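Chemist: sequence and predicted structure are below.
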Amino acid sequence: METPFPPHEPNGPDAARGPRLREIPLRMVIPNLITVLAICAGLTGIRLAFENKYQLAVGMVLLAAFLDGIDGRIARLMKATSKFGAQMDSLADIINFGVAPALVSYVFILDQGRSLGWAAALIYTIAAGLRLARFNVMAERDVKAKWQSEYFVGVPAPAGACLVLLPVYFGFLGMAPSATFAYASSLYTVIIAVLLVSRLPVWSGKSATARIRRDLVLPMILVVVLYVALLMSFTWEVLVASVILYLVTLPFGARAWRRKYGTLTISEETDDNGNSIDSGGI
């Protein structure tokens, strides 16, 4: 009786050579190692929060956000992008930008809001997951809207992780934790969750066509150096100011989008053939 499977020959002509292992270039592994380090930093931040080492916990969450932000760029620079790396990065994002900041915030202040604080942490984490899922779906489309190279749909997850920790920053500056502060922080956490899943156009800063005048290059570099120096010396004050400035600029980014793409909606675009593209995710 014939079978669809070929006979197995344990002593065949290739048996002496043994199994062949596929070699992977080292440059393909480096971005994945950075992603793993980001996951380790995020999970360590959660542990430090439960050990009441809150400043170190926030530092680890911010480090995780930094590492997660550079792994993709390093992969592109080294020409080491892969589907495996993309999936790994997505799994790291939900930990670093969803679970870690929510738990650190909950342990620091939201737990004093009891069930409302826990509900706010859950809502934020779920919103971060939905935001990342929508981003992945939009990034995989073959035909993309023109504005997708310049704007995000909703606040990006890395920014959301930094924004949602604002009550923790205030706590480090001396604001006494109380039930009122906890309830206000819970409301703020829900607002950030809404911004994550909203259809608000948010400027990404990743446009390939963006240009800067030559005479402004050196002043811009000096501003970045000054910001980093202030961040190192007055960490929590600078983070509070950065979060507030980011939130204030959101309406201006949406206004700029409407001026440039005012005839379209954030959920619909057309390709070169006039066909409709649903670009807004869920």
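Modeler: Right, received. Where do you want to start?
Chemist: for the rest of this, base every contact and every neighbour count on C-alpha atoms.
Modeler: Will do.
Chemist: now do stretch 68-80: distance to the chain's middle.
Modeler: Here stretch 68-80 shows a centroid-to-chain-centroid distance of 14 Å under the convention CA atoms, centre = their mean, to the nearest Å.
Chemist: name the residues that touch it?
Modeler: When contacts are defined by CA atoms under 8 Å, 6 or more residues apart in numbering, stretch 68-80 is touched by residues 27-32, 34-35, 38, 81, 89, 92-93, 158.
Chemist: what's the answer for stretch 156-176, then?
Modeler: By CA under 8 Å, 6+ apart, stretch 156-176 touches 55, 62, 65, 69, 93, 96-98, 101-102, 105, 108-109, 128, 131-132, 177, 185, 188-189, 192-193, 196, 236-237, 239-240, 243.
Chemist: narrow those to those that are buried.
Modeler: 55, 62, 65, 69, 93, 96-98, 101-102, 105, 108-109, 128, 131-132, 177, 185, 188-189, 192-193, 196, 236, 239-240, 243 (16 or more other CA atoms under 10 Å).
Chemist: show me where the stretch 1-150 of the chain has helices.
Modeler: With DSSP state H, counting those that start in this stretch applied, the stretch 1-150 of the chain shows helices at 26-50, 54-77, 83-93, 100-108, 114-139, listed in chain order.
Chemist: by contact count, what packs against whichever helix or strand comes after the last one?
Modeler: What it means is helix 114-139. Per DSSP states H and E, the first helix or strand lying C-terminal to helix 114-139 is strand 151-153. Helices and strands touching strand 151-153, as assessed by 3 or more CA pairs under 8 Å, 6 or more residues apart in numbering; DSSP states H and E, comprise strand 201-203.
Chemist: how about the strand it packs on: buried residues?
Modeler: For strand 201-203, the neighbour count (16+ other CA under 10 Å) marks 201, 202, 203 as buried.
Chemist: now that strand: how far from the chain's centre is it?
Modeler: Per CA atoms, centre = their mean, the centroid offset for strand 201-203 relative to its chain is 14 Å.
Chemist: okay, now the one to match up with it:
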Amino acid sequence: MLRRGLPLRAVAPNAVTALALCSGLSGIRFAIAGRWELAVVLVLVAGVLDGLDGRVARMLHGESRFGAELDSLSDAISFGVSPALILYLWSLQTLPRFGWMASLMLAVFCALRLARFNAAIDADEQPHKSAGFLTGVPAPAGAGLALAPMFAWFWSGEPVLRDPRLVAPWVAVVALLMVSSLATFSWTSLKLRRTVRFEALALVVIVAAAAVNAPWETATVACLVYLACLPLSIASYARVRRLRAPAASPAPPAPPPSA
């Protein structure tokens, strides 16, 4: 029996994923040339494309297991290997032993996070996902957090931000956040109330204007806001668990019938 090939409607989202992979790999090339801003921009472009491929697949009904595996491989390179090498060439190579260890942690832990995600994709019991949360910091957000010292360095020029004694621990902490079991917000699961939709639209316009006029300052603030949201997501998930606990607890046994 002949196997069916990849349906045509699945080509478009997979092409977007391949473009994200090309963008992430190209960031390494420009980092080798010392063009730091362009290298980081290409990683960010990979993050944008990574957010689009799933939406394109759902819009075209082109979801496939092949696309899911390709997306994970692309994420491991674009948000693990590429940021790790960019940070190593930018700062961590002056601290060879511990700098390379931090870069390895970022790349390997990103791959481990994606492997954990793939292993649990068919699991029936996923407490975080069923409550609208993610497990650990997602790969694109982890790459952005790891590159935060570069964001700040681009607009401030502070030499201390390039100090490997600061960058190495920061990268290690971000890597640990990626493989952690912390509940983090899934932005695709967030729903706005009707009363704040206009304000949300105004906020999007303000953020877009800030990103155009001051991109690196905006990226730095976005990283700080994301870090500030982590305690909120942990507390929100704990509240959801408390609310679900009474419904999940077994009902008390019925009293025996009286004689």
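Modeler: Perfect, I can see it now. Predicted, not measured: the structure shown is a model, and the values here were computed from it.
Chemist: could I get the TM-score for this pair?
Modeler: Once superposed, the chains reach a TM-score of 0.88 (TM-score structural alignment, normalised by the length of structure 2), with 248 aligned residues with a CA RMSD of 2.6 Å.
Chemist: circling back to that earlier point, distance to residue 218 of structure 1 for the helices of the stretch 1-150 of structure 1 - can I get that in CSV?
Modeler: Formatted as CSV, the helices of the stretch 1-150 of structure 1 follow (distance: least, CA to CA, whole Å):
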stretch, distance to residue 218 of structure 1
helix 26-50, 30
helix 54-77, 23
helix 83-93, 33
helix 100-108, 35
helix 114-139, 34
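Chemist: what is the neighbour count of residue 100 of structure 2?
Modeler: Counted by other CA atoms under 10 Å, the residues lying close to residue 100 of structure 2 total 20.
Chemist: alignment lookup: it to structure 1.
Modeler: Aligning on TM-score structural alignment places residue 100 of structure 2 opposite residue 118 in structure 1.
Chemist: where's its match relative to residue 138 of structure 1, distance?
Modeler: Going from residue 118 of structure 1 to residue 138 of structure 1 by CA to CA, to the nearest Å gives 30 Å.
Chemist: do residue 241 of structure 1 as well
Modeler: 32 Å.
Chemist: compare neighbour counts for those two and give me the winner.
Modeler: Comparing residue 241 of structure 1 with residue 138 by other CA under 10 Å, the one with more neighbours is residue 138, at 19 against 11.
Chemist: what residue of structure 2 matches up with that one?
Modeler: So residue 138 of structure 1 corresponds to residue 120, using TM-score structural alignment.
Chemist: same thing with residue 215 of structure 1?
Modeler: In structure 2, the residue paired with residue 215 of structure 1 is residue 195, using TM-score structural alignment.
Chemist: you'd agree its match is in a helix?
Modeler: Yes: under DSSP: H, G, I helix; E, B strand; the rest coil, residue 195 of structure 2 falls within a helix.
Chemist: and it, how close does it get to residue 201 of structure 2?
Modeler: Taking CA to CA, one finds residue 195 of structure 2 at 12 Å from residue 201 of structure 2.
Chemist: residue contacts, the counterpart of residue 71 of structure 2 in structure 1?
Modeler: Using TM-score structural alignment, the equivalent of residue 71 of structure 2 in structure 1 is residue 89. The neighbours of residue 89 of structure 1, taking CA under 8 Å, 6+ apart as the test, are 35, 68.
Chemist: roughly how far does residue 89 of structure 1 sit from residue 37 of structure 1?
Modeler: 11 Å.
Chemist: again, but for residue 228 of structure 1
Modeler: Going from residue 228 of structure 1 to residue 37 of structure 1 by CA to CA gives 23 Å.
Chemist: what segments of the stretch 151-282 of structure 1 are helices?
Modeler: 157-164, 166-172, 179-197, 217-233, 235-260.
Chemist: and residue 124 of structure 1, which of those helices is closest to it?
Modeler: Of all the helices of the stretch 151-282 of structure 1, helix 179-197 sits nearest to residue 124 of structure 1, with 4.7 Å by CA to CA.
Chemist: run through who's touching that closest one.
Modeler: So helix 179-197 of structure 1 is in contact with 109-113, 116-117, 120-121, 123-125, 127-128, 130-131, 154-157, 160, 163-164, 167, going by CA under 8 Å, 6+ apart.
Chemist: next, the mean deviation of it compared to structure 2.
Modeler: Mean deviation of helix 179-197 of structure 1 relative to structure 2 after superposition (mean CA distance after the TM-score superposition for structure 1): 1.5 Å.
Chemist: now swap in stretch 245-254 of structure 1 and tell me
Modeler: Mean for stretch 245-254 of structure 1 is 0.9 Å (mean CA distance after the TM-score superposition for structure 1).
Chemist: from residue 127 of structure 2, how far out is the match of residue 138 of structure 1?
Modeler: In terms of CA to CA, residue 120 of structure 2 sits 11 Å off from residue 127 of structure 2.
Chemist: related to what we said a few turns ago, distance of the match of residue 71 of structure 2 relative to residue 246 of structure 1?
Modeler: From residue 89 of structure 1 to residue 246 of structure 1 the distance is 25 Å (CA to CA).
Chemist: got it, and residue 179 of structure 1?
Modeler: When distance is defined by CA to CA, residue 179 of structure 1 is 27 Å away from residue 246 of structure 1.
Chemist: returning to what we had before: who has more neighbours, residue 228 and residue 37 of structure 1?
Modeler: Using other CA under 10 Å, the more surrounded residue of residue 228 of structure 1 and residue 37 is residue 37, with 17 against 14.
Chemist: and that one, what's its match in structure 2?
Modeler: Using TM-score structural alignment, residue 37 of structure 1 lines up with residue 19 in structure 2.
Chemist: its match touches residue 49, doesn't it?
Modeler: Yes: using CA atoms under 8 Å, residue 19 of structure 2 is in contact with residue 49, at 7.4 Å.
Chemist: residue 8 of structure 2: how many residues sit nearby?
Modeler: 9.
Chemist: gap between the aligned partner of it in structure 1 and residue 78 of structure 1?
Modeler: With TM-score structural alignment as the criterion, the equivalent of residue 8 of structure 2 in structure 1 is residue 26. From residue 26 of structure 1 across to residue 78 of structure 1, the span is 10 Å (CA to CA).
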